[in-house]
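In: prediction below, plus the sequence it came from.
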Amino acid sequence: MREVRQIGQALILALLFLLPVQAALAEVNAGNRAYSTSRPFKITPVATFDTPWAIAVMPEGRLLVTEKGGRLYLVTLDGRKQEVPGVPPVQAIGQDGLLDIVLSPRFGTDHQVYFTYVEPGEGGGRLALARARFAESGDIARLADLAVIWRATPEGGGGQPGGIIAFAPDGQHLFLASGDRMRPQTAQDPGGSLGKILRLNLDGSTPADNPMAAQGGVQAQIWTMGHRNPYGLAFAADGKLWEDEMGPRGGDELNLIRPGRNYGWPLVSNGDNYDGTPIPRHRTRPDLEAPIVYWTPVIAPAGLAFYSGAMFPTWHGSAFIGALRQHALVRIAFDGKGGAREADRWDMGQRIRDVVVAADGALLLIEDRPDGRLLRLTPAK
């Protein structure tokens, strides 16, 4: 009888992947939105990096900045930077390299950082998640006690690694966005981690209450599936998890992430394949989750951050997205009922890879280019 109950529970949990979130939430195409005509902020360059990828804000205001080529820097807001040794070898080709970095929810006591990178290997690199202790002695900082706690499956190369990390608001679990590595069908394969959002314990093990925990293996780690190239993942103040991802020719997405749901790629999209062949639209498959906001033409969304700082009080609750294709910073406003809209789009003149909120409430952006700048945005007046 116990085995029968377990099979029944597994079937119920698996069926969650077929249920829509809220049929009443309409998709909004923000692709043709014009740039905002005025900027409520001034821009101050802080430092320059070789193709920077992600920013982590430390409690006292210093920053950790990754470069795609495999270097990590400790940075102050007056522009001083020093390389932090201890990063493992990375495969830095095309879209691959050293990717996201975040502080442990218990950083004040465990001094750990988590980061993602594409690990070199036969047949092409694969996405890896590692954690290490941020060790400081005097003016010297390094990564110590490094351990890889998760690796993507199946192996094999390709771009679109994803690699974004977000911790649950209670600090008990880690969410990891894994791209499809340019192999679209992997996003619908529950036996692999590509094209998925995973939910892990802080040590990389599998939580017992995941949607398909009873299935074991990789399947037990899956929180959602059907993702293409997720480059933004963040929790709002109300505890909702949001994700942005790049579509093909059209159909970039902002998704409200719910456990056990299937977000459709490559079965549906609001864009088409690069060779021009059509893909069925989200509206044709109400059993699959549709984006809340989508962009056709694309903006190529990257970093995602929710604002809660003191410098821009009217932006509390807004989210900010870096736009690579549109060279823009995009502000998203929410209606509190699961709906969202693009509220502002500012022309930044360069591809914006990541955006975070500084300890003092300023916005920090990095440009995606070989001489990419770290920019600090503060109120214009």
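Out: That came in fine, so what should we check first?
In: alpha carbons only for contacts and neighbour counts from here, please
Out: Noted.
In: can I take it that residue 203 is in a strand?
Out: No. Counting by DSSP: H, G, I helix; E, B strand; the rest coil, residue 203 is located in no strand; its state is coil.
In: excluding its backbone neighbours, what's nearest it?
Out: Closest residue to residue 203 apart from its sequence neighbours, by Cα to Cα, 6 or more residues apart in numbering: residue 149 at 6.4 Å.
In: tell me the contacts of the one you found?
Out: 128-131, 203-205 (Cα atoms under 8 Å, 6 or more residues apart in numbering).
In: and it, how close does it get to residue 303?
Out: As for residue 149, its distance to residue 303 is 23 Å (criterion: Cα to Cα, to the nearest Å).
In: same question for residue 60.
Out: Note on residue 60: its distance to residue 303, by Cα to Cα, is 22 Å.
In: of those two, which one has the most company?
Out: Per other Cα atoms under 10 Å, whichever of residue 60 and residue 303 has more neighbours is residue 303, with 30 against 10.
In: quick check: which element contains that one?
Out: strand 301-306 (DSSP states H and E).
In: what's next to that strand, contact-wise?
Out: Strand 301-306 has contacts (Cα under 8 Å, 6+ apart) with 230-237, 243-246, 252, 317-325, 352-357.
In: could you redo the last one with a cut-off of 6 Å?
Out: 231-232, 318-323, 353-356 (Cα atoms under 6 Å, 6 or more residues apart in numbering).
In: among those, which ones are in helices?
Out: Using DSSP state H, no member of the contacts of strand 301-306 falls within helices.
In: can you pick the most crowded of the residues you listed?
Out: residue 322 leads those on contacts (other Cα under 10 Å) with 32 neighbours.
In: let's bring in a second model and compare:
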Amino acid sequence: MIRPFSRPFSRLGLIALAFATPSLATAQVEQGPANAGFEPAFEAQTRAPALEDSTVQSERFAEGLEHPWGIAALPDDRFLVTERPGRLRVIESDGSLSDPVSGLPEVDARGQGGLLDVALGPDFANDRMIYWSYAKRVADGTVTAAARGVLSEDRTSVGEVEEIFVQSPVSQATKHYGSRIAFDGEGHVIITTGEHSDAPEREKAQDLEATWGKVIRLNLDGSIPEDNPFADGGGAPSIWSYGHRNIQSAAFGADGTLWTIEHGPLGGDELNDTRAGLNYGWPVVSYGLNYDSTPVGSGEARMEGMEEPTYYWDPVIAPGGMIFYEGEAFPGWQGDILVGSLKPGALVRLTLEDGRVTGEERMLTDVGRVRDVEETAGGDLLILIDAADGAVLRVSPGEADS
């Protein structure tokens, strides 16, 4: 019997497992035909068995937001939420919105750019430090950047602002900025980036001197950890992993593993167990196609020395933010991944066992583009609906049909 793996294998190294993994149930989430149609490297690497339908209900919690992008829970039943045009607001416990919080830098809101993720620092209770990522307009173009600052006691302003990361080199393309923020509990902040999409610039996802299409790992103050894989040379010292397309999901599992989900092109969204110094393949290999249906890079889905995704979607879900659920409201979900879908739009749940996806469920398929997910203190969920007249929905257990 093959033992399920708990760390990534190279794309070629998993082919043998495809023929030795025990057969799983065949019922799958309805999603239409694949675009690329590559054979997965192992069973349930895509189109995992459909989970039993959960009973959930949603209601509007906050309204009047313009393209909300990131949300973070404050410790007093309030929430920080970003709007892509450049506003940070506080959502009160009754769903009302504050005026914009002052003190944030100007953002580059062209194209897919703007104010992106927001997160509370790991010692927020003592230092009130918050972190955010954003598109920054510079003299020759645009970049992904991240900063931190101290949220005032009355939550109306941010002070002591300092930039901790600025992507390099500069891009002309106002697409694929990433960017999620996560903390590993060991004094490091993770910042994900995109590769700005356009060919041939997207090749910089493979360039270890560029911070496009990378996972970035820094100390909380923006300095470089000594144990980063390229801290002693061979690449930009801030890089943790490379070969990514556009990562807009990042979260740490209970065992400390960093999981990311990146947008594919026409098919090929990837869930990755994201490890130090490893190459995740873009744009050399992909389980998707270019938007004009031509092959990506080599035209292959896997190649020696490039990591195999733990899971992929074809057609895409267009991933938003993700969490590992920890609450009591949905006890059967504890430890599961919850991720927003922008296209076709949904809340997606994945179950994991020994580093492998064992099931998938799609809920709230009629609410629109789900850009981020946050858990409340009581275990309900808040999901961001990304639209010009965007909103925050509260998701709670529904009543089972009698």
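Out: Yep, that arrived. Every value quoted in this text rests on a predicted model; they were computed, and no experiment measured them.
In: picking up where we left off before, turn the contacts of strand 301-306 of the first structure into TSV, columns for distance to residue 26 of the first structure.
Out: Shown next, in TSV, are the contacts of strand 301-306 of the first structure (distance: Cα to Cα, whole Å):
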residue	distance to residue 26 of the first structure
231	23
232	21
318	19
319	19
320	21
321	21
322	23
323	23
353	28
354	28
355	27
356	28
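In: surely residue 231 of the first structure and residue 160 touch.
Out: No. Using Cα atoms under 6 Å as the test, residue 231 of the first structure is too far from residue 160 to be in contact (8.9 Å).
In: ok, the residue nearest to the spatial centre of the first structure - contacts?
Out: Taking Cα atoms, centre = their mean, the centroid of the first structure lies closest to residue 232, which sits 2.8 Å from it. Residue 232 of the first structure makes contacts with 243-244, 302-304, as judged by Cα under 6 Å, 6+ apart.
In: do residue 133 of the first structure as well
Out: Contacts of residue 133 of the first structure (Cα under 6 Å, 6+ apart): 111-112, 143-145.
In: can you do 8 Å?
Out: 110-113, 143-146.
In: which of those are retained in the second structure?
Out: Checked against the second structure using both residues aligned by TM-score structural alignment, their matches' Cα atoms under 8 Å, those keep these contacts: 110-113, 143-146.
In: just the buried residues out of those, in ChimeraX syntax.
Out: Remark: buried members of those, expressed as a ChimeraX selection using 16 or more other Cα atoms under 10 Å:
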select :112,113,143,144,146
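In: now the strands for the stretch 151-300 of the first structure?
Out: Using DSSP state E, counting those that start in this stretch, the strands found in the stretch 151-300 of the first structure span residues 162-167, 173-178, 196-201, 222-225, 229-235, 241-246, 252-257, 293-295.
In: and those: which comes nearest residue 19 of the first structure?
Out: Among the strands of the stretch 151-300 of the first structure, the nearest to residue 19 of the first structure by Cα to Cα is strand 222-225 (11.8 Å).
In: what stretch of the second structure does that closest one fall on?
Out: Strand 222-225 of the first structure lines up with residues 239-242 of the second structure when matched by TM-score structural alignment.
In: just stretch 323-333 of the first structure next, same as before
Out: Using TM-score structural alignment, stretch 323-333 of the first structure pairs with 341-351 in the second structure.
In: what's next to the match of strand 222-225 of the first structure, contact-wise?
Out: For stretch 239-242 of the second structure, the external contacting residues (Cα under 8 Å, 6+ apart) are 205-206, 208, 211, 213-217, 228-230, 274-281.
In: and that stretch, how far from the chain's centre?
Out: Between the centre of stretch 239-242 of the second structure and the centre of its chain there are 15 Å (Cα atoms, centre = their mean, to the nearest Å).
In: same question, stretch 235-255 of the second structure
Out: On Cα atoms, centre = their mean, the centre of stretch 235-255 of the second structure falls 9 Å from the chain's centre.
In: and it, which residues are buried?
Out: Residues of stretch 235-255 of the second structure classed as buried by neighbour count (16+ other Cα under 10 Å): 235-253.
In: how about stretch 344-362 of the first structure?
Out: 344-348, 350-359, 361-362.
In: cool, and stretch 57-77 of the first structure?
Out: 57-58, 62-77.
In: coming back round to it: tell me the one of the contacts of residue 133 of the first structure nearest residue 286 of the first structure?
Out: residue 113 (39.6 Å).
In: contacting residues for the closest residue in space to that closest one that isn't next to it in sequence?
Out: Among residues not flanking residue 113 of the first structure along the chain, residue 103 sits closest, at 4.5 Å (Cα to Cα, 6+ apart). Going by Cα under 8 Å, 6+ apart, residue 103 of the first structure touches 56-58, 111-114.
In: you'd agree residue 66 of the second structure is up against residue 384?
Out: No. Residue 66 of the second structure is beyond contact range of residue 384, at 10.7 Å (criterion: Cα atoms under 8 Å).
In: if I look at the aligned partner of residue 160 of the first structure in the second structure, how far off is residue 167 of the second structure?
Out: Applying TM-score structural alignment, one finds that residue 160 of the first structure aligns to residue 176 in the second structure. Between residue 176 of the second structure and residue 167 of the second structure the distance is 12 Å, computed by Cα to Cα.
In: higher neighbour count, these two?
Out: A count of neighbours by other Cα under 10 Å puts residue 176 above the other of residue 176 of the second structure and residue 167, at 26 against 21.
In: need the contact list for the more buried one.
Out: Taking Cα under 8 Å, 6+ apart as the test, what residue 176 of the second structure contacts is 112, 193-197, 245-246.
In: so which of those residues persist in the first structure?
Out: The contacts of residue 176 of the second structure retained in the first structure, by both residues aligned by TM-score structural alignment, their matches' Cα under 8 Å: 112, 194-197, 245-246.
In: of the residues you listed, closest to residue 285 of the second structure?
Out: Nearest member of these to residue 285 of the second structure, counting by Cα to Cα, is residue 245, at 10.9 Å.
In: my read: that closest one touches residue 262, true?
Out: Yes. When contacts are counted by Cα under 8 Å, residue 245 of the second structure is listed as touching residue 262 (6.3 Å).
In: apart from its neighbours in sequence, what residue is nearest the corresponding residue of the first structure for residue 391 of the second structure?
Out: Under the alignment (TM-score structural alignment), residue 391 of the second structure maps onto residue 373 of the first structure. Closest residue to residue 373 of the first structure apart from its sequence neighbours, by Cα to Cα, 6+ apart: residue 48 at 4.4 Å.
In: what is the burial count for the one you found?
Out: Around residue 48 of the first structure there are 18 residues (other Cα under 10 Å).
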